[in-house]
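Visitor: Please work out how this folds:
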Amino acid sequence: MATPADIAAMRRAIALAARGLGSTSPNPVVGCVITDAAGEIAGTGWHRRAGGPHAEVHALAAAGDRARGGTAYVTLEPCAHTGRTGPCAEALRAAGISRVVHAVADPTPQAAGGASVLRAAGVRVESGLLAEEAEAVNAAWLTSVRRGRPHVLWKYAATLDGRIAAEDGTSRWITSAESRADVHRLRAECDAVVIGSGTLAADDPHLAVRGIEGAVQPLRVVVDTHATATPGARVLDGAAPTLIAVGEHADTSRLTGVDTVVLPPGAGGGLDIHALLAVLYGRGVRSVLLEGGPTLAGAFVAAGAVDKVIGYLAPALLGAGPTALGGAGITTIAQALRLHMTETVRIGPDLRITAVAATIPAPAPAPAPVPVAKER
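Guide: A predicted model of the protein is given here:
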């Protein structure tokens, strides 16, 4: 049975893992805490970037000789393969770790098996401690492994009566400066930010991360079926990479030098959402922040491709104007996408509500095989 000290150490490892959000793709975020034989913390670490040392290696380096006879708390099962770095299971064994506690088993065939390697070497291995919390912080990578597509977080801002703009189309600003700053945190934690041509035309958003030191800029993606984007759009300014997804018959002559991809049509008349996610997956994107308007959000929901929702609700009423979600293929209450609320937080004067799908949507069609990094 886990002790309070075990729980505290794993919770700290989970917090460390979160520090890697937005900078480790296509690898997971992982945190590690090492205690010495007396149970005192000897070293900590987290996976900071793809291709760099894993969390266990950082923690072992910090612990030094104090690791011998100690315990390693790791949010993900230590890897057993050699990629751009060596196997962490072997590093833990060589350092003399006597006990390893990991929260979540590694689901990838390339990296899994570290627990078995450690047990075979006489190391005591325990799994499942704070698994739900560890899964939540690593949801993007785990979703990409299990479902073969990026994890999708849909974010929107609305009034208490669900309006995202007034009847005349004005929307700046529904929510507070504090909420808008929080959105930059979400962007910094994701690999790609996605909007549609409607949002591009209405708001000319920039979509790059501001105000967060050291943030890795996400890929800015515009779903633009008819290639209506103009060279002067702020999303094309070079502050971050940009991809324009267009339809098969779009005229892209105005987008010379812009990274574009042609996608097949989707069921609702726009572009195929599964094809878009397959393209992003092939580019190493494991987490998507959907910031588009109601039409694009509806297309993602209809495709069963929304894993998490964050709504910023302002204490205001408009009474008319567009709502946050457009047609999503839901015609009766029995078809409602039921969500499980995981958090409610005050952000300035606003309320931030976080919810995840209560039931897993039907699996999307598997993307075509693509060459991606296989390292954990």
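
Visitor: Only C-alpha atoms from now on, for both contacts and neighbour counts.
Guide: Will do.

Visitor: in the chain, which spans are helices?
Guide: 4-18, 55-63, 88-94, 114-120, 131-137, 139-147, 177-189, 197-203, 273-282, 294-302 (DSSP state H).

Visitor: ok, how many other residues are close to residue 346?
Guide: Look at residue 346: counted by other C-alpha atoms under 10 Å, it has 13 neighbours.

Visitor: before we move on, what about residue 79?
Guide: Neighbourhood size, residue 79 [other C-alpha under 10 Å]: 27.

Visitor: dump the residue contacts of the residue nearest to it when sequence neighbours are not counted.
Guide: Leaving aside its sequence neighbours, residue 79 sits nearest to residue 111 (C-alpha to C-alpha, 6 or more residues apart in numbering; 4.6 Å). By C-alpha atoms under 8 Å, 6 or more residues apart in numbering, the residues touching residue 111 are 78-81, 375-376.

Visitor: Please provide the structure for the following sequence as well, for comparison with the first:
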Amino acid sequence: MAVHETERRAMTRALELAAGGPRGINPQVGAVILSPTGEILAEGWHHGAGTPHAEVDALSKLAEGAARGATAVVTLEPCNHTGRTGPCALALIDAGISRVIYSLDDPGVVSGGGAERLRNAGVEVESGEQSDTARAVIADWLTAHRLGRPHITVKWAQSLDGRAAANDGTSQWITGPLARADVHRRRAAADAIVVGTGTVLADDPALTARDGDALYEHQPIPVIIGSRTTPADAVVRRHPHEPLFYDTRDLHAVVAGLQSRGIQRVFIEGGPTLASAFLAAGLADSVLAYIAPVLLGGDRLALTDIGVPTIDGALRLTVEEWVPLGPDLLAVARMSENDPHVNEPDLNEGVR
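Guide: As a prediction, this is how the structure comes out:
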């Protein structure tokens, strides 16, 4: 049975609800319950780990029996396991839901399979509605689920000839104000922003996400990697979040530590040494390269050694978007699917 226009609109609403939910160790999910005549009976979304899932949140707003014969429109396949909460597939069955429409299959080995359970109980199920939009909403969670670590974006700014600074070390500003504003907007979408102690000592950055002179409501947690001490009066110590310090060269340990804190989106902005180290370690999912129409020459390259001995070992990227930002140009790219760095085992069997 095809998805009706009313159900399609309900999915659009469910996706809006999902996008407004908190980011963290669980996916953002939204749900809308429709009456047999297409009226919205209830809405729900996942409010965070340990709270009712979106479907149960929506059902809780209805009187007993009010969902019988109704349709549940959900952005992710209803889960099929008991974790901190019970299986949503069973909750929908018990409520008398007769039809379920969802966007994406749950990739969890343990939590998946809800659609089959629903069908076995006689519930009509349709999948794939607005799946591309749903995938974009939880793209970072899907990466974290597949790889068992946060989604990592590596950012740098460079001259047209690939330099990050002039020979004397000055780099402010290679790019213009539009490019810098774009960086801050993308920082605000991250859970953590990572730099090395060298950047802290050289530039004394605030590591905040600013909208002009104001701070964005959401601020990434500052993370500083390196053995040198961050001065007591460093600007970053006045950040809205307490900085995290990692005195180690083991980037995998750093990433595991961030994952254990529920951090899902990591923004690497620590200069050529740190950016190159993350790329060389295979700890990069996407790249933001801001390119300014200036020439600097010299030895201060935007990237150093990233572990590519020959052209056959090149890290291949797929450019998803070229974004003009005044005189500058942003390349938004992801690691190509055929790159061995992205084909790591699934270490996460679902925590919903």
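
Visitor: give me the stretch of structure 1 that stretch 274-285 of structure 2 matches.
Guide: Counting by TM-score structural alignment, stretch 274-285 of structure 2 lines up with residues 296-307 of structure 1.

Visitor: So which bits of that stretch are buried?
Guide: For stretch 296-307 of structure 1, the neighbour count (16 or more other C-alpha atoms under 10 Å) marks 296-307 as buried.

Visitor: Repeat that for stretch 260-270 of structure 2.
Guide: Going by 16+ other C-alpha under 10 Å, stretch 260-270 of structure 2 has these buried residues: 262-270.

Visitor: same deal with stretch 248-256 of structure 2?
Guide: Buried residues in stretch 248-256 of structure 2, defined by neighbour count with 16+ other C-alpha under 10 Å: 251, 254-255.

Visitor: Same check on stretch 206-218 of structure 2?
Guide: 206-210, 216.

Visitor: rewinding a little: switch the buried residues of stretch 296-307 of structure 1 over to TSV, and while doing so, append distance to residue 106 of structure 1 to every line.
Guide: Listed next are those as TSV, based on distance: C-alpha to C-alpha, whole Å:
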residue	distance to residue 106 of structure 1
296	33
297	31
298	33
299	32
300	28
301	28
302	30
303	27
304	25
305	23
306	23
307	20
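
Visitor: Which residues are in contact with residue 235 of structure 1?
Guide: 204-207, 220, 242 are the contacts of residue 235 of structure 1 under C-alpha under 8 Å, 6+ apart.

Visitor: Repeat the analysis, applying 6 Å as the threshold.
Guide: residue 206 (C-alpha atoms under 6 Å, 6 or more residues apart in numbering).

Visitor: How about the one 10 residues further on?
Guide: Residue 245 of structure 1 makes contact with 223-224, 260-262 under the criterion C-alpha under 6 Å, 6+ apart.

Visitor: redo that, cut-off 8 Å
Guide: 221-225, 260-263, 276.

Visitor: next one: residue 261 of structure 1
Guide: Counted by C-alpha under 8 Å, 6+ apart, residue 261 of structure 1 has contacts 243-246.

Visitor: cool, and residue 175 of structure 2?
Guide: Applying C-alpha under 8 Å, 6+ apart, the residues contacting residue 175 of structure 2 are 157-158, 290-292, 328.

Visitor: Over in structure 1, see which of the residues you listed survive.
Guide: Counting by both residues aligned by TM-score structural alignment, their matches' C-alpha atoms under 8 Å, the members of the contacts of residue 175 of structure 2 that carry over to structure 1 are 157-158, 290-292, 328.

Visitor: okay if I get those as JSON lines plus neighbour count and distance to residue 93 of structure 2?
Guide: As requested, these are exported to JSON lines (neighbours: other C-alpha atoms under 10 Å; distance: C-alpha to C-alpha, whole Å):
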{"residue": "157", "neighbour count": "28", "distance to residue 93 of structure 2": "53"}
{"residue": "158", "neighbour count": "25", "distance to residue 93 of structure 2": "56"}
{"residue": "290", "neighbour count": "27", "distance to residue 93 of structure 2": "50"}
{"residue": "291", "neighbour count": "25", "distance to residue 93 of structure 2": "54"}
{"residue": "292", "neighbour count": "24", "distance to residue 93 of structure 2": "57"}
{"residue": "328", "neighbour count": "22", "distance to residue 93 of structure 2": "54"}
